[in-house]
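J.: A structural model of the following input is requested.
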Amino acid sequence: MKQDDLSIQLSNRSYAVNHQINRRLKHVYIQVRPEGIVLKSPGISAKEARELLERQKAWLERKLQQLGSPVADALPDSISLLGVAYKVHVLPEGGAGQVRLDPASGLCIVSLHEQLCQRSDLIHSALDRFFLAEARNYFHERLIYWSQQMGLAPRTIRFKRLKSRWGSCSSRDAINLNYRAIQLPPECIDAILVHELAHLRHLNHGPRFWALVHSHLPDYKRRDAIIREIGGKLL
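T.: Predicted coordinates for the structure are as follows:
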């Protein structure tokens, strides 16, 4: 099945259209999905596809409104990695959302095909994949260090995007970590890791739990205050 990428202007926004060509089809179909617009045809030309989309503009706009399409979300202006801010810059140089940092210019560069550069859902997804990869590497290194310091090690570590917390620990010695914590300064990440590792010994927030945390991080309260101040907008 061949695929062509088109775009259409709807309600002052540019939407990517994935044109899928399947010679076995007898008719043309348009689907509006949360991830974007799909046009399936037996092989109509790009010109014919654009004309069809123009004729269906009103219907497409209604469907997108019903979906509350993620492509209408605002494009991110900036991100942080380990407490350092980078301005997000989307480059129309091809690719499926590769992300790289340029410390010299202070840019976080997201590479996408030109017709997809206004797809905020794809940009957010690319950044989330980037955060996850960075968190796996950095957190693993810091967990080894703190596990040795505290004499505590989880049986299982999972990385998730948690909506309202930075981590959790279960009675089965499994730790869940919010990979978006990779945006916080290193001292704050250490505070999160020490907090969750301490729960391996004390599954509560009693005096013995806090005594263990403060024995390894005497300034834990200061670090936690920073997390509370800046963390909400990073979740």
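J.: Please count neighbours and contacts with C-alpha atoms only from this point.
T.: Noted.
J.: which non-adjacent residue is nearest Arg172?
T.: Leaving aside its chain neighbours, Arg172 sits nearest to Arg155 (7.7 Å; criterion: CA to CA, 6 or more residues apart in numbering).
J.: To compare against the first, here's the next sequence to fold:
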Amino acid sequence: MQIQIGDQTFALNVQYSKGKKISLQIDGAGRLNVKAPKGTADEAILNAVQGHSAWIIEKLSSLETAKRVPQPKAYEEEGSFLYLGKEYPLHELIGTGERDAEALKLALKKFYFTSLKKVVAERMPPYQNQLKVKPKSFEIVESRTKWGSCSADKKLTFNYRLAMAPPEVIDYVIVHELCHLLHMNHDRSFWRRLGGIMPDYKDKEEFLARFGGFMTL
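T.: The predicted structure follows:
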């Protein structure tokens, strides 16, 4: 679903639930997420969102400004951190207790490592079946330059910071590395195979290019 606000067109990610009200959230990636009661007419959703036009423009403007100037992380219970593309207070991701900022940072990193390993293990098999490939192993690593890698002996790695990305972006990196099991170079055959599994892969690449620098501890 799309909506026109001023001279801009925005995509709406609508989720239907058992709730009684329409609610709107703008996540850290600038996407408009709407929750609506089951059976709500499209027109009612669009009208509700349109009523928040000024707030949407202001919020998106703030996000654009924030992208240019990375904000220091607040390692405290209510500090905001990304997980699977959404922002959460720190205490919802890890136990905070009486830990100091450095201990909280280390605990959060461990959470990202452990969580991403589970996410990749759950989401990779369907793509393996589609591509008819099987990596020798995969592990979660820390890297400043790569989101993933594939070695000549079919071992895959994934950057722990991907735990901060939306699931569909994690899927892109998974598929990207699985395709390298068939084509080690980024030649035309590689991109054709990748596009066959994930036609919108360029959108995922753009997301990482725009927001990857903010997916940090």
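J.: sorry, back to before: check contacts around the corresponding residue of structure 2 for the residue nearest to Arg172 of structure 1.
T.: For Arg155 of structure 1, the aligned residue in structure 2 is Lys136 (criterion: TM-score structural alignment). Residues near Lys136 of structure 2 by CA atoms under 8 Å, 6 or more residues apart in numbering: 153-156.
J.: could those go into TSV alongside secondary structure and distance to Lys67 of structure 2?
T.: TSV is the format used below for the contacts of Lys136 of structure 2 (DSSP: H, G, I helix; E, B strand; the rest coil; distance: CA to CA, whole Å):
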residue	secondary structure	distance to Lys67 of structure 2
Asp153	coil	38
Lys154	coil	36
Lys155	strand	34
Leu156	strand	30
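J.: Can you say which of those are buried?
T.: Buried by 16 or more other CA atoms under 10 Å: 154-156, out of the contacts of Lys136 of structure 2.
J.: in what helix or strand does the corresponding residue of structure 1 for Glu87 of structure 2 lie?
T.: Alignment note (TM-score structural alignment): Glu87 of structure 2 maps to Ala85 of structure 1. Secondary structure from DSSP states H and E places Ala85 of structure 1 in strand 84-91.
J.: Now stretch 96-109 of structure 2: buried residues?
T.: For stretch 96-109 of structure 2, a neighbour-count test (16+ other CA under 10 Å) marks 96, 104-105, 107-109 as buried.
J.: Quick check: of those, which lies closest to Arg193 of structure 2?
T.: Taking CA to CA as the measure, Arg193 of structure 2 lies nearest Lys109 of these, at 33.2 Å.
J.: Pick out the residue nearest the middle of structure 2.
T.: By CA atoms, centre = their mean, structure 2 has its centre lying nearest to Pro166, at 1.9 Å.
J.: which residues touch that one?
T.: Residues in contact with Pro166 of structure 2 (CA under 8 Å, 6+ apart) are 83-86.
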